[in-house]
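> quick one, fold the following:
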Amino acid sequence: MSDPVRAVRPLLSTRAVLGEGPDAGVPAHYGAPLREQRHLLDGTAVVDLGHFELLEVRGADARSWMTTITTQVLTGTPVGSSSSLAVLSPQGRVEHMASAVVLDEDAVLLVLDPGARAGLRHYLEMMRFAARVELTDRDDLRVLGALSPAPEVLPQLGLPAPLAVWSEPWPQVAPGGVAYGPDPEDPVGAVLTIFEAAAIEQLPWQSADLAGMSSWEALRIADHRARSAREVDERSIPHELDLLRTTVHTTKGCYRGQETVAKVLNLGQPPRRLVMLHLDGSQDLPAAPGGEIRLGGSEGKVVGTVTSTALHADLGPIALAVVRRAVPLDAGLSVQVPMGEADGETSSVWIDASQEPIVLPREHGGRPATARL
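This next block holds a predicted model:
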């Protein structure tokens, strides 16, 4: 279970409407979510990701040690380079995910979803043994999200030089990676710019400089990017969420959970698959994470769960969901929208949804022919 979301002061509180769930610590929007999303897409606004947590791993063995105990290769990568990584259980389940930046030859900075740092730190401390590393919570840092480094997006604001910038060429398959499905249409990517918190919190922020977390989530969903705080549950294996594309290096040495990764990659296929849903917006009923997905109407069989939802400026209402592998790619689905509680029972309505494949079953190209370990 994740720790409570740590409290942060929004960069701009005027008209701010705070988010929910893991994003309760920052504004969902500032009164005009779709306009804010346009500014984010136009490269004229940033998103306050001050609730993201940071952990620094420093020491002579930092990069080699992290390569050994995670799914990613950090040894020999250039200073300033970015990657995504995960820690798996012995059974290959996803336990932790992070974005990683190589700060210098002896240090890696990890950016994590809110509430995720304590669990990862506990695991790393257990695995330290004789490794020459030190772990430091970096609550003195703050993250801004955008489609380019924040100083390029807001040159007029006078942002200081960042400590680090995380970026990866999504959806390009990373070295050692394997794609389990098609690339998203018109991907926009994501850039995390990391600053000393005190240096940016006192700047004269204006509402036009900022887009809310709802905008960030809309672009993430449209880009088909799984998020630890939303898409990962106790059953998740990397293949189901297309994490082998950038987060799991399939040709590196041994790591915990590698046997499951190899077996499913080379001999089997994942039991579930990530999809993007295009939701019927005609009823103006917003879906929410946790809603059931049924096959062929409200009386049909439950085949999955909604994990993330958003209103996209161009695509309308969209969602990410995890469904059973056997659900036909062209099947019409129904998504549950809870409407409140009456007489001790929760009432729901159902809206129609169509699929945009992210992870494909093997018969549709979901098992890469060239994969090897």
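> every contact and neighbour count from this point should use C-alpha atoms.
Will do.
> run a quick neighbour tally on the residue nearest to P4 when sequence neighbours are not counted.
Distances taken as C-alpha to C-alpha, 6 or more residues apart in numbering put G115 closest to P4, at 5.7 Å, once the chain neighbours are dropped. For G115, the count of nearby residues is 19 (other C-alpha atoms under 10 Å).
> my guess is G115 contacts G21. True?
No. Shown here, G115 and G21 do not form a contact pair, counting by C-alpha atoms under 8 Å, at 10.7 Å.
> another sequence for comparison is provided below:
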Amino acid sequence: MSDTPLVAPSPLLSSPGAVPPLDGSPDAGVAWHHGDPFAEQRAAIRSAAVIDRSHRFVIAISGEERLTWLHTISSQHVAALPDRTSTENLSLDLNGRVEHHFVMTDIDGVTWIDTEADRGPDLLGFLQKMVFWSKAEPRDGNEMALLSLLGPDVASSAIVQALGVAALPGMYEAVPLDGGGFVRRMPWPTADSFDLLVPRTDLPAWWSRLVDAGARPAGTWAFEALRVAAHRPRIGLDTDDRTIPHEAGWIGGPAEHGAVHLDKGCYRGQETVARVHNLGKPPRHLVMLHLDGSAEGRPEVGEALTAGGRAVGRVGTVVDHFEEGPIALALVKRSVPADTELAAGPCAAAIDADSIPRHDDFQAGRAAVDKLRGRE
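Below is the predicted model of the structure:
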């Protein structure tokens, strides 16, 4: 871990009704909820909610070669990323295991990256070490802070007017905001998800403006519950040091809402990505679990998921959802059937069958091998 300090606690934690997270939470520094976490989740689905995610670590990259340089050291196809466009991206190790997941937006000559608070310093350090002779200048960009707006009523005239934009952006597009920053549209955790990157000094003013326009204050509990229900992993919680992109569902370009483009040049970890895509299948995959709500306690992140006393997976994010009850994400061995009786810590657990990824895509490499072996 780098010695670079992490993001400072949000000033919004002092807002009326803001409840801080429990000790040890990865979301330290921002509100866990604002008094009624289930109502906050409902608002994010049915009306509008604003969530303080200013604990995200922000990196700014300037320089005329920033995109072509980043293209060579990451998994997404970003060399020709259009201005005012966003995408998701990964940094992999030499063996194709995921080290960093980040969202990036290129706007008006600067690429803005946001990632997990505890991983941001390491990502920044890696980027700075990889510049060499390229015309790219990565730096700490934490003068900017992230808010998320969720819900169909984000499109209401009152909120659009509060944002000061002519119209909301399309998927992964970004629109500049008066006074600095931008608003972008994301494909998750809900069908109506928008991120604002705004000057950190203006965070309280933006919060008040959006709440006054009709967005309900919500905490990270709401965001996490909807993220789990959308089957979207969070690095470090739903992944471990062995996770490859295929296991977490990160394969695909921007059109597929993925973070690994399968049609691009060489980058670190590409051999593993190509081999699994063309010849094999991932040993594990990400699924959603339904947990027994009557159990005393909940499983911990990283705890083994077992079947008949045998470890078959790893538990990730655990959260209470306003409709689904207690749910979790888990990396599970691909061979485990959906109807397997499972245990996650003190809870009985069941795989949500609809969350199981399909692995029956055509594999050109495997087809060629089968042809050579006379298995057409």
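> circling back to that earlier point, counterpart of the residue nearest to P4 of structure 1 in structure 2?
Using TM-score structural alignment, the partner of G115 of structure 1 in structure 2 is D118.
> quick one: contacts for its match?
Taking C-alpha atoms under 8 Å, 6 or more residues apart in numbering, we find D118 of structure 2 in contact with 6, 26, 57.
> check L94 of structure 2 too.
Per C-alpha under 8 Å, 6+ apart, neighbours of L94 of structure 2: 268-269.
> to which residue of structure 1 is it aligned?
Match for L94 of structure 2 (TM-score structural alignment): P90.
> same check, this time on P138 of structure 2
Per TM-score structural alignment, P138 of structure 2 is aligned with L135.
> host element of its match?
strand 134-137 (DSSP states H and E).
> how far does that strand sit from its chain's centre?
23 Å (C-alpha atoms, centre = their mean, to the nearest Å).
> with stretch 72-90 of structure 2 instead?
Taking mean C-alpha positions (C-alpha atoms, centre = their mean), stretch 72-90 of structure 2 and its chain are 15 Å apart.
> report the buried residues of that stretch.
72-78, 84-90 (16 or more other C-alpha atoms under 10 Å).
> what's the span of it, first residue to last?
12 Å (C-alpha to C-alpha, to the nearest Å).
> please apply the same query to stretch 335-348 of structure 2.
Note: stretch 335-348 of structure 2 ends 19 Å apart using C-alpha to C-alpha.
> for stretch 320-340 of structure 2, same thing?
Start-to-end, stretch 320-340 of structure 2 (C-alpha to C-alpha) is 22 Å.
> swap in stretch 236-247 of structure 1?
For stretch 236-247 of structure 1, the end-to-end distance is 14 Å (C-alpha to C-alpha).
> please, which helix or strand holds T67 of structure 1?
Per DSSP H and E: helix 62-69 holds T67 of structure 1.
> and that helix, what does it pack against?
Applying 3 or more C-alpha pairs under 8 Å, 6 or more residues apart in numbering; DSSP states H and E, one finds that helix 62-69 of structure 1 contacts strand 107-112.
> the same query, at a cut-off of 6 Å, please.
Helices and strands touching helix 62-69 of structure 1, by 3 or more C-alpha pairs under 6 Å, 6 or more residues apart in numbering; DSSP states H and E: there are none.
> once aligned, what mean separation remains between it and structure 2?
With mean C-alpha distance after the TM-score superposition for structure 1, helix 62-69 of structure 1 departs from structure 2 by a mean of 0.8 Å once superposed.
> how about that helix, which residues of structure 2 does it hit?
Alignment note (TM-score structural alignment): helix 62-69 of structure 1 is matched to residues 66-73 of structure 2.
> how far does that stretch sit from its chain's centre?
Taking C-alpha atoms, centre = their mean, the mean C-alpha location of stretch 66-73 of structure 2 is offset from the chain mean by 21 Å.
> what does that stretch rub up against?
The list of residues contacting stretch 66-73 of structure 2 from outside it, by C-alpha atoms under 6 Å, 6 or more residues apart in numbering, reads 78-79, 136, 267.
> re the thing from before, name the SS class of the match of G115 of structure 1, please.
coil (DSSP: H, G, I helix; E, B strand; the rest coil).
> show me how far stretch 98-107 of structure 1 is from its chain's centre.
Worked out by C-alpha atoms, centre = their mean, stretch 98-107 of structure 1 lies 19 Å from the chain centre.
> could you do stretch 11-20 of structure 1 as well?
Centroid separation for stretch 11-20 of structure 1 versus its chain: 21 Å, with C-alpha atoms, centre = their mean.
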